[in-house]
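Student: Need the 3D shape of this:
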Amino acid sequence: MKILIADSMHPSLFNMLDEQGWDYSYHPKFIRDDIKRALPEYEGLIIRSKTYLDHELLSGAEKLKFIARAGAGLDLIDLDEAKERGIEVFHAGTGNRDAVAEHALGMLLSLFNNILKADREVRKGIWDREGNRGVELMGKTVGIIGYGNNGTATAKRLSGFGCRVLVYDKYRDNYGDAFAEEASVEQIMSEADILSLHIPLTKESRNWINRDFIERFSRPFFLLNLSRGEIVELDAVVNGLRSGKVRGACLDVLENEKLDKLTAAQQESFDYLRTSDNVVLTPHIGGWTHESYVRINEVLVKQIKDWYTFVSA
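Tutor: Just a heads-up that it's a prediction; the model follows:
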C-alpha cells in the first residue's frame, strides 16, 4: 500500500507507518497541482488542510482507497464524491478533543476574569482591581450545540466547575449523560448564560449564527466558537456586543482567517473585535497542542490499520 502524505505532519507518524510496513512518500510542500499529478500512483492520502478534495482533484485517482485527515473537521473533503468513488474517509475526531475542551475553558476563564486586559494593564503600571472584577463560572448554565467528541469533552470539564450543561445535537438521539442534559435549541436560547459551538461546517450550519439567531436569546449571553469560523457571522457578533445582547465572545476561528485578505466589511468587524476588552481571540489553535499532534497520528493510523486488516481478510 502506497500512501501520499501531502501536508506537514508530526514526525511520530513516520515510525507508526514504518511499524505497519506501509510505503509512503512525504511531500509537505506539495500544492494542489502537485497533489493532483501524484495521486494516481497512490492508494492512500494523508492530508490536513492543504486543499479542497473535490471531483476535479479526485477524478484521476483511480487507485485511491482512503483519505485520512489529520484533524477533526471534514469540510474540505467532498464526502459525496468520495463515497461515489468508494474512497474511505478517516479523521482524527478523538485526537484533539481534550485539547479543544481545555482551550475552551481557558478562553472562557480568561474572559470572565479579565486576565488578558488585567495583564496588559499591569505591564503598563496600572493596578486596577475594581475595573477587573471578574465573573464566576460556578452556577452558570452552558448551552453546547454539537455533542460529539469536542462537545462531550467540553461538557465533562464544565461540569467540574459546577455548571449546568444543556446540549443539542441534531444527529444524535438519547445523548444526555452524567455531564449534560439533552435540550432543544429553543431551551438553550431561553436558559443559557453561555453558548459554545462544537459543530461541523455544512450547508445548514454556514452563517447559522446570525443577527436573528442572536436576537432570539431571551437574555444576554457569552459566545464561544471553537468549531468553524464560517458558522458565525462576525458582523452579527459585533452587533450583539454593541447592543449588549452578547456579553462577551471567545473566538478561536474566524469566517476569514486570512487576515491580510479581509473584505472591507470583514476588516471593520475584525477591527472592532481586536480592540474589545470583552473578546478573546486565538488563531485556530483550540486542538493545537504538542500532545494532540501525536495523538492525531495515533488515531489515524489505528483507523487505517483496522480498515486495511478488514479489507485484506
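Student: going forward, measure contacts between C-alpha atoms and count neighbours the same way
Tutor: OK.
Student: elements contacting the longest helix along the chain?
Tutor: What stands out as the longest helix in the chain, according to DSSP state H, is helix 290-312. Secondary-structure packing of helix 290-312 (3 or more C-alpha pairs under 8 Å, 6 or more residues apart in numbering; DSSP states H and E): helix 12-20, strand 66-69, strand 88-91.
Student: and if we set it to 7 Å?
Tutor: strand 88-91 (3 or more C-alpha pairs under 7 Å, 6 or more residues apart in numbering; DSSP states H and E).
Student: dump the residue contacts of L281.
Tutor: C250, L251, D252 (C-alpha atoms under 7 Å, 6 or more residues apart in numbering).
Student: Check these for burial and list the buried ones.
Tutor: C250, L251, D252 (16 or more other C-alpha atoms under 10 Å).
Student: Just the closest of the residues you listed to P283, please.
Tutor: D252 (5.8 Å; C-alpha to C-alpha).
Student: Surely the closest one is in contact with N225?
Tutor: Yes. D252 is in contact with N225 according to C-alpha atoms under 7 Å; the separation is 6.2 Å.
Student: re the thing from before, so which residues make contact with the longest helix of the chain?
Tutor: Contacts for helix 290-312 (C-alpha under 7 Å, 6+ apart): H10, S12, L13, A68, A70, G71, F90, H91, A92, G95, N96, A99.
Student: Report how many residues lie close to the last one.
Tutor: A99 has 21 neighbouring residues, counting by other C-alpha atoms under 10 Å.
Student: next one: the fourth one
Tutor: The number of residues packed near A68 is 22, by other C-alpha under 10 Å.
Student: Over to the second one?
Tutor: Around S12 sit 13 other residues, with neighbours defined as other C-alpha under 10 Å.
Student: Quick one: residues contacting it.
Tutor: So, once contact is read as C-alpha under 7 Å, 6+ apart, S12 ends up touching V294.
Student: and the buried ones among the contacts of L281, which of them are in strands?
Tutor: C250, L251 (DSSP state E).
Student: want to throw the buried ones among the contacts of L281 into a markdown table with distance to I199?
Tutor: As requested, those are arranged in a markdown table below (distance: C-alpha to C-alpha, whole Å):
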| residue | distance to I199 |
| --- | --- |
| C250 | 16 |
| L251 | 14 |
| D252 | 14 |
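Student: compare with the first, here's sequence two:
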Amino acid sequence: MATGTANGRDFNIVLLEGIHATALETLAAAGHTRVSSHARSLAGDELIAALAEADLVGIRSRTQLTAEVLAQLPRLAAIGCFCIGTNQVDLAAAAQRGIPVFNAPFSNTRSVAELVLAEIVMLMRGIPEKNALLHRGGWMKSAANAWEVRGKTLGIIGYGHIGTQIGVLAEQLGMNVVFHDIEAKLPLGNARQLGSLEALLAAADVVSLHVPETPATRDMMGAAQFAAMKPGSFLINASRGTVVDIDALAAALERKQLLGAAIDVFPVEPKGNDDPFVTPLLRFENVILTPHIGGSTAEAQANIGREVAAKLARYGDNGSTATAVNFPQVTLPEPAGQCRILHIHHNVPGMLARINERFSAAGINIVAQYLQTTPDIGYVVIDADADASRVAFDELKAIEGTIRCRIVC
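Tutor: Predicted structure coming up:
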C-alpha cells in the first residue's frame, strides 16, 4: 500500500534515549522545531504511542524498532540511530516500507580508541587486580606480570576506522601493530596485515576486537581461538557483545591462558541503569568491565548528535540519502525546479518508464531527475515545476509498485 504526503518539510520529530542537545540545535538550525525528546528508551505500547505521529525518529542502542513495530508506524519516513550500530532496527523491514536508516559510523572513533589504549596499559601493568586488592585493604607491591607496552605486539582484528586509529596511537607508545581483516587494507604507520586470524592470535600480546555484528563474527572468539592465543596474553572487546563466547573466555581466564581482559560489550546487556548486570566474568578481578561506554564521552555524543540530526534534516529537506545503511544512496543538490518529488518503489523492470509516462501524459516539465537502486528498492528524485506538483504526486502514488511518495516544496 503506497503512502505519501505533500507536506514535505513540516515534520514531527521524536528523539528517544536522551540524545545530546546538539541534535536539537542542529534540527532547529535547519528549521525543524516540532521536536519532542524522551530521556529513556521505550518499548511495547508505550513506544508505539510515542511514535504514532512521528515522521522522523532518533534512537540510540536500546530502543528496538522491529518489523512489527514499524508496521504500526505508517507515518514514519526516516530513522536516525545516534550511535554506530544499527542492529536495533530491522533494516530490511524499514527499507521495504521506504524508510532510510542513518547512523554515525565515525563520530565516536577517537573516544573508543582512547579507552582501548588506556585498557592496554592497565592490563599489562596488572592494575585491575592490584586495584581490587587495595580496595579490600590488601597490598601487593610486585613487578610480577607487569610489563611496559613498548616493544609488545598489539593484534587488531578488524582494521576499520577505530582499528586503524588504535594502531596509530599504539605505535606512538612503541608497540608493534599487526592486524587481520577480511579485506586487504592499506596499513597505517608500520602496521602489518597478517594473512589469518590464527597467525594474529599466535603473535599478539594483546588482542583487540573491532568487527561488526554479523553471522560470520558471532562467537568468532571461542575456546579454539583462546587456546591459540599466546599464554599470558590479554583480550579487549569494544566492538559487539556477540563476538566473544563469554563462557569460553571465562574458562581461558580460569586456567590462566589469558592473564586478563577488558570487556565493554556483552551478549545480553541490561535494558536500563536500574536493571541487574549478570556475567560469568564478575568473579575475575583481572578483568576490566565497563557498561558499553566506549563511545560515551561528551565529545562523541555531541558529534553524534550533530551528525545524525544533520542527515535526518537533509533527507527531510531535500531527499538526500547519502550514507543510509539500508537504502539507495543519493547525494542531491538543492532542487533545480521549484518542487522536488521523492518516489520510493520496489525495484522491478519498467518502473522508471512508467514514472516518466505519467509526467509526459500530464504535460509536466521535468527539470532534473536522479535514480539509484538496491536489489530491492528504487529511489527516483524528480525536480519539476511547482504548479505541477499535485498532479505529479497523485499520478506517482497510483503507480503499481510504489512504496512511498513525498513532495518537497
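Student: roughly how far apart are N207 of the first structure and S12 of the first structure?
Tutor: Per C-alpha to C-alpha, to the nearest Å, N207 of the first structure is found 37 Å from S12 of the first structure.
Student: ok so A251 of the second structure is a strand residue?
Tutor: No. Going by DSSP: H, G, I helix; E, B strand; the rest coil, the assignment for A251 of the second structure is helix, not a strand.
Student: how about it, what's its partner in the first structure?
Tutor: Under the alignment (TM-score structural alignment), A251 of the second structure pairs with N239 in the first structure.
Student: circling back: list the buried residues for the longest helix of the first structure?
Tutor: In helix 290-312 of the first structure, counting by 16+ other C-alpha under 10 Å, buried: S292, Y293, V294, R295, I296, N297, E298, V299, L300, V301, Q303, I304.
Student: counterpart of the fifth one in the second structure?
Tutor: I296 of the first structure maps onto I304 in the second structure, with residues paired by TM-score structural alignment.
Student: nearest residue to that match other than its sequence neighbours?
Tutor: S107 (5.5 Å; C-alpha to C-alpha, 6 or more residues apart in numbering).
Student: mind checking what the one you found lines up with in the first structure?
Tutor: Aligned partner of S107 of the second structure by TM-score structural alignment: G95.
Student: can you confirm its match is in a helix?
Tutor: No. Looking at G95 of the first structure with three-state DSSP, it is coil, so not inside a helix.
Student: which of the contacts of helix 290-312 of the first structure are buried?
Tutor: L13, A68, A70, G71, F90, H91, A92, G95, N96, A99.
Student: How about residues contacting stretch 105-113 of the second structure?
Tutor: I84, H161, I162, Q165, I166, G294, G295, T297, A300, N303, I304.
Student: Distance to E41 of the first structure added to the contacts of helix 290-312 of the first structure, as CSV?
Tutor: Formatted as CSV, the contacts of helix 290-312 of the first structure follow (distance: C-alpha to C-alpha, whole Å):
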residue, distance to E41 of the first structure
H10, 24
S12, 24
L13, 21
A68, 16
A70, 21
G71, 24
F90, 20
H91, 22
A92, 25
G95, 29
N96, 31
A99, 35
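Student: show me what contacts the match of A251 of the second structure?
Tutor: So N239 of the first structure contacts nothing (C-alpha under 7 Å, 6+ apart).
Student: Quick one: the helices in the stretch 151-300 of the first structure, in order.
Tutor: 185-191, 211-215, 234-243, 264-274, 290-312 (DSSP state H, counting those that start in this stretch).
Student: quick one: which of the ones you listed is nearest P40 of the first structure?
Tutor: Closest to P40 of the first structure of the helices of the stretch 151-300 of the first structure is helix 290-312 (C-alpha to C-alpha; 19.2 Å).
Student: tell me how far the closest one is from the chain's mean position?
Tutor: How far helix 290-312 of the first structure lies from its chain's middle: 20 Å, per C-alpha atoms, centre = their mean, to the nearest Å.
Student: quick check: angle from that helix to helix 12-20?
Tutor: Angle of helix 290-312 of the first structure versus helix 12-20, following axes from the mean of the first three to the mean of the last three C-alpha atoms, to 10 degrees, is 30 degrees.
Student: In the first structure, what sits opposite K152 of the second structure in the alignment?
Tutor: Under TM-score structural alignment, K152 of the second structure pairs with K140 in the first structure.
Student: For A70 of the first structure, which residues are in contact?
Tutor: I47, R48, H91, A92, I296, N297.
Student: Aligned to it, what sits in the second structure?
Tutor: Looks like A70 of the first structure aligns to F82 there (TM-score structural alignment).
Student: Name the nearest residue to E191 of the first structure, ignoring sequence neighbours.
Tutor: Closest to E191 of the first structure by C-alpha to C-alpha, 6+ apart is T141, at 6.9 Å.
Student: wait, I meant I293 of the second structure
Tutor: D264 (6.7 Å).
Student: ok, that neighbour - contacts?
Tutor: Here D264 of the second structure is in contact with N237, A238, L289, T290, P291, H292, I293, G294 (C-alpha under 7 Å, 6+ apart).
Student: Among the residues you listed, which lie within strands?
Tutor: Reading strands off the contacts of D264 of the second structure with DSSP E, I get N237, L289.
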